[in-house]
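>>> Need the 3D shape of this:
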Amino acid sequence: MPDWLEVVLRTLFGVLALFAMTRLLGKRQITQLSPFEYITGISIGNLAASISLDVEYAWYLGLIALSVWVLVSLGIEFLQMKSIKMRNLIDSTATVLIKEGKILEDNVKKERLTTTELMSKLRKKSVFKVADVEFAIIEPSGEINILLKREHQPLTAAHLGIKVGPEIEPQAVIEDGNIMDEPLATMGLSREWLYEELQKLGVTVENVFFGQVNGFGELYVDLYDDQLQVSESQQRATLFAQLKKIEADIELFGLTTKNAEAKQMYEQSSKQLQQMIEDLKPVLVRC
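The predicted model follows:
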C-alpha cells in the first residue's frame, strides 16, 4: 500500500476513533477543562496524530494507547463522583478572590493572578467596580463567578412581589423556508394556524429564513430579505386594551344603575378586574 494512502486511511480511522472516544467521555471533556482533562486532551491529540503519520508502527498500538487514556479518564471521573477528597485533589477547589467589596490579596497571589487580569475578568462579567461585588470566586476551571451586592443586583419580578408564571420554551417552527411540524405540535399548534399568522404579517413561508413561536403563542419571523420590515404582533397589547375597556364599562354600569345590589356587584367585579389587570400588566405591556 502506498504511504500516502496509508496516511489517509490512518487519519480517517483516527478521526473516527477520537469522535467515538470523545462521545464516550461526555460533554465535560469539551467544556472548561480541569488540569487532568487538559493533560488528557493533549495526550489523546498527540496519540491520534501518531496513528495518522507514524507508518512505521502498527496502527492498533496507537489505538491501545488511546483506549488506555480513555479508560484512565473514565476511572478518574468515577473517583471524582464517588469521593470528595479525590475531587478536590484532582480538580482543586474554588477560591474566593473578593469578599464584601474587598480583594483578598493572598488568594489572588495564590491563584497567580495580577490585578489587571482580575479586573479584565470582572469586566467580562459586566462588573467595573470592585466595591459592587459581594463575592467573586474562581472555579477549578479558571472561570470567575460573581455575586453582586444586593443593592447592585438587577431588579426582578420577585423584588417587586410579582408572581410570574413558568416560561414556556420557544420553538423554531420555520427553518430555511421549511415548516417544522414537530415543534408546532409541541406548542399545540397546526400548519393552518401558522399560515394564518403569516398572512397577518403579509409574508409567505418561502420568504421566511427563520420563524419562532414564543410562550405566548406569538410568531416571530426573520426574512431572507433584510430590507423588508415585518410588523410586530399586537395580540398582548390588544388584550390589555380590551381588558381596560371592560373595566371602564363595568365602572360605568356601576355609576348609572340605581339598584344598590347591582351597584355593589359591579363595584366588586371592577375591583377584581383591576387586580387581574395589575397582575397581568408586566406580561401584557411591552417595555
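>>> make it CA atoms for all contacts and neighbour counts henceforth
Fine.
>>> I'd like the next helix or strand past the helix or strand harbouring Ser120.
Take DSSP states H and E as the rule and Ser120 turns out to sit in helix 115-124. For helix 115-124, the following helix or strand on the C-terminal side (DSSP H and E) is strand 133-138.
>>> chain center to that following strand: distance?
Centroid separation for strand 133-138 versus its chain: 22 Å, with Cα atoms, centre = their mean, to the nearest Å.
>>> I'd like to know which elements it is packed against.
Packed against strand 133-138, as judged by 3 or more Cα pairs under 8 Å, 6 or more residues apart in numbering; DSSP states H and E, are the following elements: strand 95-99, strand 144-148.
>>> how about Arg112, secondary structure?
Classification of Arg112 into helix, strand or coil gives coil, according to DSSP: H, G, I helix; E, B strand; the rest coil.
>>> tell me the contacts of Trp44?
Careful, residue 44 is Ile and not Trp. Shown here is Ile44, whose contacts under the criterion Cα atoms under 8 Å, 6 or more residues apart in numbering are 18, 66, 69.
>>> Among the residues you listed, which ones are in helices?
Judged by DSSP state H, the subset of those located in helices is 18, 66, 69.
>>> out of those residues, who's nearest Val213?
Leu18 (37.9 Å; Cα to Cα).
>>> Could you report the distance from that closest one to Pro35?
Relative to Pro35, Leu18 is positioned 20 Å away (criterion: Cα to Cα, to the nearest Å).
>>> With neighbour numbers in mind, choose between those two.
Taking Leu18 and Pro35 together and counting by other Cα atoms under 10 Å, Leu18 has the greater number of neighbours (18 against 14).
>>> Secondary structure element holding the residue lying closest to that one once chain neighbours are set aside?
Spatially, and ignoring its direct neighbours in sequence, Leu18 is nearest to Ala48 (7.3 Å; Cα to Cα, 6 or more residues apart in numbering). According to DSSP H and E, Ala48 maps onto helix 35-53.
>>> Also this sequence, please, to line up against the first:
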Amino acid sequence: MDYGLQALKLVVGLVTLTLTFRMLGKKNLAQLSPFDLVHVIVFGGILDSIFYDDEIGILPFIFTAVVWSLSIYTMDLLAKKFNLFRSVFRGTPDHIIENGKLNMRLFDRSNIEMEELRSILRQKDIFSLREVKDLFLEPDGRFSVIRYAKYRSGKDSSEEDYYNVLLIDEGEVQREVLKYIGKSEEWLMSEMSALGVSDVKDVVYCEWSEEEGFYYRTKDDCIHEKREGYIN
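Model prediction:
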C-alpha cells in the first residue's frame, strides 16, 4: 500500500467534500433535502471505492471528485433558477390540512398514520386536530402548522389543557382506546348516530375528550383531488 498516495487521496477527498458543502450554502442537516443526502452518500461511496484502490492514481481520483462536485453544484443552481428543477431536486411542501380539511391524497402519500400525526402535533403543544387550520409537510420532512386564531391567543392561567383520544382512525374503531377510557363500542355508535353519522366507515378520524366532546371528519369533509400550483 502506498501510504503517501492514500494520504493525498484523503486530503483531496476532504477538501472536495468541504467545498461541495460550501457551494450548497450554509445549511444545517435538517435543511438538507433527500437529494442532497443522496449526493453526499454516493460521493462518499465513490471516494471509498477509489481510496483503497492503489491502481487508481491521484489524477483520476481528482477528476472523479471534481466532476461529481460540479454535477451537484449544477443541479443545485438549476433548482434555484427553475421551478421545474426545484420540484424535482428539492421537492415541494404538501398541504396536508387546508383550512381544516384533510387532503386524503397527500395524507396517504406521506405514509404517516393518524396517531403518528397527532403525536407530531402534541410535540408542538397542539393536543387536538380541531386547533389546526393548515398543516404542511415540508420537503425536509418537518411539519409546519397554522392554528386557528382562537387557539393562537394566550390561554387564561386558570384554563387547563385537555387530553383527547382517537376513537376512529380511517373508518376503524379503536377498541383498545375505548376500553382505556371506559367506554363501549355501543356508546360510540350511539353518539356518532346522534351526530348524524350512519356509517363509521365514512369517518376519517374522530377525536373525543371529556371536556370538549367529539371532533371528527368524514370522507365528504376531506379533499381528494390533486391541487394545482407550487404547493401540492
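>>> circling back: give the buried residues for the helix holding Ala48 of structure 1.
37, 40-41, 44, 47-53 (16 or more other Cα atoms under 10 Å).
>>> do the same with stretch 54-65 of structure 2
Under the neighbour-count rule (16+ other Cα under 10 Å), stretch 54-65 of structure 2 has 58, 61-62, 65 buried.
>>> And those, which two are furthest apart?
Pairwise distances among these were taken by Cα to Cα; the largest, 10.5 Å, belongs to Ile58 and Ala65.
>>> follow-up on the earlier one: relative to Lys245 of structure 1, which of the buried residues of helix 35-53 of structure 1 is nearest.
Where the buried residues of helix 35-53 of structure 1 are concerned, and distances follow Cα to Cα, Lys245 of structure 1 has its nearest neighbour in Glu37, at 62.5 Å.
>>> residue in structure 2 matching that closest one?
When structure 2 is aligned by TM-score structural alignment, Glu37 of structure 1 is paired with Asp36.
>>> thinking Ile62 of structure 2 is in contact with Val12, fair?
Yes: using Cα atoms under 8 Å as the test, Ile62 of structure 2 is close enough to Val12 to be in contact (7.1 Å).
>>> How about Asp3 of structure 1, nearest residue that isn't a chain neighbour?
The shortest distance from Asp3 of structure 1 to any residue that is not its chain neighbour, by Cα to Cα, 6+ apart, is 7.5 Å, and that residue is Val55.
>>> Over to that neighbour. Which of the three states is it?
Classification of Val55 of structure 1 using three-state DSSP returns coil.
>>> residues contacting it?
Taking Cα under 8 Å, 6+ apart as the definition, contacts of Val55 of structure 1 comprise 3, 6-7.
>>> among those residues, which ones are buried?
With neighbours counted by 16+ other Cα under 10 Å, the contacts of Val55 of structure 1 contain buried members at Val7.
>>> Quick check: Gly91 of structure 2 is in a strand.
No: the assignment for Gly91 of structure 2 is coil, going by three-state DSSP, so no strand is present there.
>>> contacting residues for it?
The contact partners of Gly91 of structure 2, taken as Cα under 8 Å, 6+ apart, are 33, 139.
>>> 7 Å instead?
Counting by Cα atoms under 7 Å, 6 or more residues apart in numbering, Gly91 of structure 2 makes contact with Pro139.
>>> Alignment lookup: Lys110 of structure 1 to structure 2.
With TM-score structural alignment as the criterion, the equivalent of Lys110 of structure 1 in structure 2 is Arg109.
>>> That match and His95 of structure 2: what is the separation?
As judged by Cα to Cα, Arg109 of structure 2 and His95 of structure 2 stand 12 Å apart.
>>> Also Phe21 of structure 2?
Phe21 of structure 2 is 30 Å from His95 of structure 2, where distance means Cα to Cα.
>>> Which residue of the two possesses the greater neighbour count?
His95 (20 against 16).
>>> Tell me who's in contact with the residue nearest to the more buried one when sequence neighbours are not counted.
Nearest in space to His95 of structure 2, with sequence neighbours left out and distances taken as Cα to Cα, 6+ apart, is Phe136 at 4.6 Å. Phe136 of structure 2 is in contact with 93-96, 143-145, counting by Cα under 7 Å, 6+ apart.
>>> The same query, at a cut-off of 10 Å, please.
Taking Cα atoms under 10 Å, 6 or more residues apart in numbering as the contact definition, Phe136 of structure 2 lies against 92-98, 142-146, 231-232.
>>> re earlier: list the contacts of the helix holding Ser120 of structure 1.
Here helix 115-124 of structure 1 has contacts from 97-98, 103, 105, 108-109, 114, 125-130, 133, 136, 138, 143-146, using Cα under 10 Å, 6+ apart.
>>> coming back round to it: quick one: the helix holding Ala48 of structure 1 to structure 2 mean distance?
The superposed helix 35-53 of structure 1 is, by mean Cα distance after the TM-score superposition for structure 1, a mean 2.0 Å from where its aligned residues fall in structure 2.
>>> what about that helix, distance to the chain center?
Relative to where its chain is centred, helix 35-53 of structure 1 has its mean C-alpha point 30 Å off (Cα atoms, centre = their mean).
>>> if we can go back for a sec, which two in the buried residues of helix 35-53 of structure 1 are spaced the farthest apart?
Based on Cα to Cα, the longest span within those runs between Glu37 and Leu53 and measures 24.4 Å.
>>> wait, isn't Leu273 of structure 1 in contact with Leu243?
Yes: in this structure, Leu273 of structure 1 is within contact of Leu243 by Cα atoms under 10 Å, at 8.1 Å.
>>> my read: Gly100 of structure 2 touches Arg217, true?
Yes: contact between Gly100 of structure 2 and Arg217 holds when scored by Cα under 10 Å: they sit 9.4 Å apart.
>>> Quick check: buried residues in the host helix or strand of Arg105 of structure 2?
If you go by DSSP H and E, Arg105 of structure 2 is part of helix 104-109. By neighbour count, and taking 16+ other Cα under 10 Å as the criterion, the buried residues in helix 104-109 of structure 2 are 104, 106-107.
>>> which SS class is the spatially most central residue of structure 2?
Within structure 2, the residue whose C-alpha comes closest to the C-alpha centroid is Gly141; the distance, by Cα atoms, centre = their mean, is 3.0 Å. With three-state DSSP as the basis, Gly141 of structure 2 sits in coil.
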